[in-house]
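1. Build the 3D model from these lines:
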Amino acid sequence: MSHDLESPYAEGVPDWDALYRARGDEVGATRPIFTGDVFTGVQLPGSTGKTKARSVVVLQHPCSMRTNGVDLAWQVLVAEVANRKELDEHGWVGGNFNLMPLPDVRPEVTSQSRHQAANFDNLYTVAPDALTSRVASLSPFGVNLLLQRWVHYSSRVVVPTHTFHEQTVAFYEEADLIEEWCDETSGDDLRAETQACLDWLRADRDGTTYQELLKNPQSHSMIRRTMRQAQKNGTRVEND
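-> Okay, here's the model as predicted:
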């Protein structure tokens, strides 16, 4: 079934940009930590026991890494990321099953670190306060490819990326909304603003919530428009 693995190639041409939502200076500090986020400078031991600064990618689902929607669990599952030359299409779909390639993850550099890959053989659980220097966030397609390769390596089952998308799209949109909310408020307390956005999303509205409606992509533009209007009007949960 390995031939069913997907890749960022289309008609033999790679589209590395399709893997990423943001890289380098594009990465927003207000965005909640999400599956596929890449961090640098994490002090971790290697196979010889030597501890050094390493790069990692978050593997956990956003729900499983948070107990209340805001605070991260005391440990988060990550995989080590290291330099790795970019792969051709066959290298994506027909091999390297223990890797999630991250080509052009550091487009601003010309050294070997421009192209990297996550290694599912090098797993760690890390404390949230170690995840401070985020250098990339994956796009929905990138997140789904990561999950596809991780699940395939763990089970030898190929799950289509569109199936992952059906399960992750609501959480990805929620992260987008929280980031926009926090950017707009520009408050000093990021946790408080994140909680305020979640309270707004979770507020009861005739037996449902905007958070529940996020499961339907057709509702996304309406919710985003309503949120922007609520912020413009200074509306919070208590008088929404």
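
2. going forward, measure contacts and count neighbours with C-alpha atoms only.
-> Fine.

3. quick one: I178 and D199, what's the gap?
-> 11 Å (Cα to Cα, to the nearest Å).

4. can you check Q211 too?
-> 10 Å.

5. which residue ranges form the helices in the chain?
-> 89-93, 140-155, 161-185, 190-202, 210-213, 220-232 (DSSP state H).

6. Could you identify which of the ones you listed is most buried?
-> For these, the largest average neighbour count (mean count of other Cα atoms under 10 Å) is found in helix 140-155, namely a mean of 21.

7. and that one, what other elements does it pack with?
-> If you count contacts as 3 or more Cα pairs under 8 Å, 6 or more residues apart in numbering; DSSP states H and E, helix 140-155 packs onto strand 99-102, helix 161-185.

8. Which other helices and strands does the first one contact?
-> The contact analysis (3+ Cα pairs under 8 Å, 6+ apart) places strand 99-102 against strand 116-126, helix 140-155.

9. Between the helices and strands packed on helix 140-155, which one is closest to L146.
-> Nearest to L146, of all the helices and strands packed on helix 140-155, is strand 99-102, at 6.0 Å by Cα to Cα.

10. okay, now N83: neighbour count?
-> 17 (other Cα atoms under 10 Å).

11. ok, it to L77 distance?
-> From N83 to L77 the distance is 20 Å (Cα to Cα).

12. what's the answer for M100, then?
-> 15 Å.

13. Quick check on these two: which one has the bigger neighbour count.
-> M100 (23 against 19).

14. Another for comparison:
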Amino acid sequence: MNTLPVEQFRKFKNDITRFLMAYKFALDAFETKIDILTEEFQLFHDYNPIEHTKSRLKSPESILKKLYKKGLDISLPSIKANITDIAGIRITCSFIADIYRISDMLQNQSDLKIIEIEDYISHPKQNGYRSLHMLIEIPIYMSDRQENVCVEVQIRTIAMDFWASLEHKIYYKYNRTVPPTLLQELKEASDSAAALDRKMERLHNEISEVKDAQAEDWGEDLKQISISNQQFQLPEALLRLLSDRPNGV
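-> Take a look at the predicted model:
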């Protein structure tokens, strides 16, 4: 029996597995970064701007369809050079300001390279789509090498995410041939969602101002710290040391 075809197939399977594994590891590393930011916000801020995240890895079939659609060469180097959304993560936020806040934090991380930013919030798509897209390159350390892998990041509010999900379902149902009247209603729904985002953010800011004005000394609560659900009591000697320092310096 000629084993050459089998060996060729085994090599191809290993190559594509290793190729996609790098993108999976990139998602893992990026999600770890988001988890760290989430925990930091829970410890030091009044609320966490990151509501939830969702990641996905394109299947080999989806990648192949995109290559055919673009008329590109079918090879792993061609895929890496031309298909930038193999690994994707969506971050859903509470308010519009949070989107740019998270974007700034990601841009300030020295190991991330920002390849591209597309702001569909300041400049929505014609159909009403709103979101902030970032193409980010993240280093992945394998057993024998380092790879720089692209991850597509979408950051949007809950209202934007709800609208995008509905729009996707409608396009899928009508096989991308949506009646004009429905397209107009979708656009109007997008405008309503944007108005709701602005109103909820204004209310949030007003509530925060009232809360700050009513802030009190929490006494015993300030003598404790909580890390990863563990409570730590600050020693009295440390508290005395801090109180003896001028202006808490």
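
15. Send over the TM-score of the superposed chains.
-> The TM-score (TM-score structural alignment, normalised by the length of structure 1) is 0.28; 113 aligned residues with a Cα RMSD of 5.6 Å.

16. For the helices of structure 1, could you give me TSV that also reports distance to R21 of structure 1?
-> Output for these, formatted as TSV (distance: least, Cα to Cα, whole Å):
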stretch	distance to R21 of structure 1
helix 89-93	20
helix 140-155	8
helix 161-185	11
helix 190-202	20
helix 210-213	22
helix 220-232	18
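
17. Now Y172 of structure 1: closest residue in space, sequence neighbours ignored.
-> Setting aside the residues directly before and after it, Y172 of structure 1 is nearest to P140 in space (Cα to Cα, 6 or more residues apart in numbering), at 7.2 Å.

18. er, M100 of structure 1 actually
-> A118 (5.0 Å).

19. Tell me who's in contact with the one you found.
-> Residues in contact with A118 of structure 1 (Cα atoms under 8 Å, 6 or more residues apart in numbering) are 56-57, 79-82, 99-102.

20. From those residues, pick the one nearest H162 of structure 1.
-> M100 (17.6 Å).

21. Looks like the closest one contacts L146 (just checking).
-> Yes - contact criterion Cα atoms under 8 Å: M100 of structure 1 and L146 qualify, at 6.0 Å.

22. Switch the helices and strands packed on strand 99-102 of structure 1 over to JSON lines; also include distance to S133 of structure 1.
-> What follows is those, written out as JSON lines (distance: least, Cα to Cα, whole Å):
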{"stretch": "strand 116-126", "distance to S133 of structure 1": "14"}
{"stretch": "helix 140-155", "distance to S133 of structure 1": "19"}
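
23. packing partners for the helix or strand R10 of structure 2 falls within?
-> R10 of structure 2 belongs to helix 4-44 when assigned by DSSP states H and E. Secondary-structure packing of helix 4-44 of structure 2 (3+ Cα pairs under 8 Å, 6+ apart): strand 50-57, strand 87-93, strand 132-141, strand 146-157.

24. So which residue is smack in the middle of structure 2?
-> Centroid-nearest residue in structure 2, with Cα atoms, centre = their mean: I91, separated by 3.4 Å.

25. For D35 of structure 2, see how far away that one is.
-> From I91 of structure 2 to D35 of structure 2 the distance is 11 Å (Cα to Cα).

26. same question, S103 of structure 2
-> The value you get for S103 of structure 2 to D35 of structure 2, if Cα to Cα is used, is 15 Å.

27. do I140 of structure 2 as well
-> Plainly put, I140 of structure 2 is 18 Å away from D35 of structure 2 if you go by Cα to Cα.

28. swap in V151 of structure 2?
-> Taking Cα to Cα, one finds V151 of structure 2 at 16 Å from D35 of structure 2.
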